[in-house]
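sequence first, then the predicted structure:
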Amino acid sequence: MRGMCAGVLFFEAIVLALATPVMIQVEGVSTGVALAWGVGLAALALVTAGLLRFPWAYALGWLVQVGAVAMGFLLPIAFFVGGVFAAIWATAWVLGRRIERDRAANPEFYAR
């Protein structure tokens, strides 16, 4: 689960950082606000990806998803892009939990 969720957060961080100049140039968002949302969320996503060895960090990952969707108030396309990343995050989280549960139930199968 950790690897899948970390991968989602890593790619999301790239997209969030690249949204910063779009917010400034296309939407006319002030530089400070755009940097706080775009680069700030990207940094939070990267830090969270590194902290996923702790169970509480997954809640922080959900917070990144909420922030990415909320960025849509500054950059309307972010409602869609943030929603897509939230769906990918949710899928990675659910499937990762299912795989971990299966590994715990069938350790002899995964020992091969």
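Nice, thanks for sending it over.

only C-alpha atoms for contact and neighbour calcs from this point on.
Will do.

and residue 68, how many neighbours?
By the criterion of other CA atoms under 10 Å, residue 68 has 28 neighbours.

structure two is appended below for comparative analysis:
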Amino acid sequence: MSTKELETYLSDVGSSNQFETNSSKYVSHVKKLLYRRMLVGISDGRFFLGTFYCIDKQGNIILQDAVEYRSTRRSAPSPMEQRVLGLILIPSSCRKTCHVDCSIDEQLSLMSLGEQKS
């Protein structure tokens, strides 16, 4: 799933009016993403790789068995440092990118959600 599609989808889930009118559609799609590997990039340049555990109405994401990856230097290319974190909450305000490990059929299904919104 592309970052733009997932970001659009997650922002719709976080929007209360949109969520209330289409809750069953969004809830069913979120359920399909549960327990999938998710890579989340945040605004300070770090990435978190973990298992998607849940999302709330505000768009905050909880990952379990998460590992943090960060650059050890400011210059590119630099080696990545990693550390195991466990269960973490990533606020929607910090989130820049999201990638979910899913099949092509699921990617197409999620893309159709963004098209229906327009």
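Looks like it came in fine. Every value quoted in this text rests on a predicted model; they were computed, and no experiment measured them.

now the TM-score, please.
The TM-score (TM-score structural alignment, normalised by the length of structure 1) is 0.33; 53 aligned residues with a CA RMSD of 3.2 Å.

which of the residues in stretch 108-118 of structure 2 are classified as buried?
For stretch 108-118 of structure 2, the neighbour count (16 or more other CA atoms under 10 Å) marks 110, 111, 113, 114 as buried.

just put those in a markdown table and tack on distance to residue 89 of structure 2 and secondary structure.
Output for these, formatted as a markdown table (distance: CA to CA, whole Å; DSSP: H, G, I helix; E, B strand; the rest coil):
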| residue | distance to residue 89 of structure 2 | secondary structure |
| --- | --- | --- |
| 110 | 23 | helix |
| 111 | 25 | helix |
| 113 | 25 | helix |
| 114 | 25 | helix |
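
and residue 23 of structure 1, how far from residue 66 of structure 1?
18 Å (CA to CA, to the nearest Å).

more crowded one of those two?
residue 23 (22 against 14).

remind me which helix or strand the more buried one belongs to.
helix 2-25 (DSSP states H and E).

tell me the helix or strand right after that helix.
That would be, after helix 2-25 of structure 1 and using DSSP H and E, helix 31-34.

which other residues reach that next one?
20, 21, 23, 24 (CA atoms under 8 Å, 6 or more residues apart in numbering).

distance of the closest residue to residue 97 of structure 2 other than its chain neighbours from residue 108 of structure 2?
Closest residue to residue 97 of structure 2 apart from its sequence neighbours, by CA to CA, 6 or more residues apart in numbering: residue 41 at 4.8 Å. Distance, residue 41 of structure 2 to residue 108 of structure 2, by CA to CA: 22 Å.

now the residue nearest the centre of structure 1: closest residue in space, sequence neighbours ignored.
With distances taken as CA atoms, centre = their mean, residue 9 lies nearest the centre of structure 1, 3.7 Å away. Using CA to CA, 6+ apart and skipping the chain neighbours, the partner closest in space to residue 9 of structure 1 is residue 45 (5.3 Å).

wait, doesn't the one you found sit right on residue 11?
No: with contact defined as CA atoms under 8 Å, residue 45 of structure 1 does not count as touching residue 11 (9.1 Å).

just want to know which of those two has more residues nearby.
residue 45 (28 against 14).

dump the residue contacts of the residue most central in space within structure 2.
Nearest to the mean C-alpha position of structure 2, counting by CA atoms, centre = their mean, stands residue 98 at 4.0 Å. Neighbour list for residue 98 of structure 2: 2, 3, 6, 7, 38, 39, 40, 41 [criterion: CA under 8 Å, 6+ apart].
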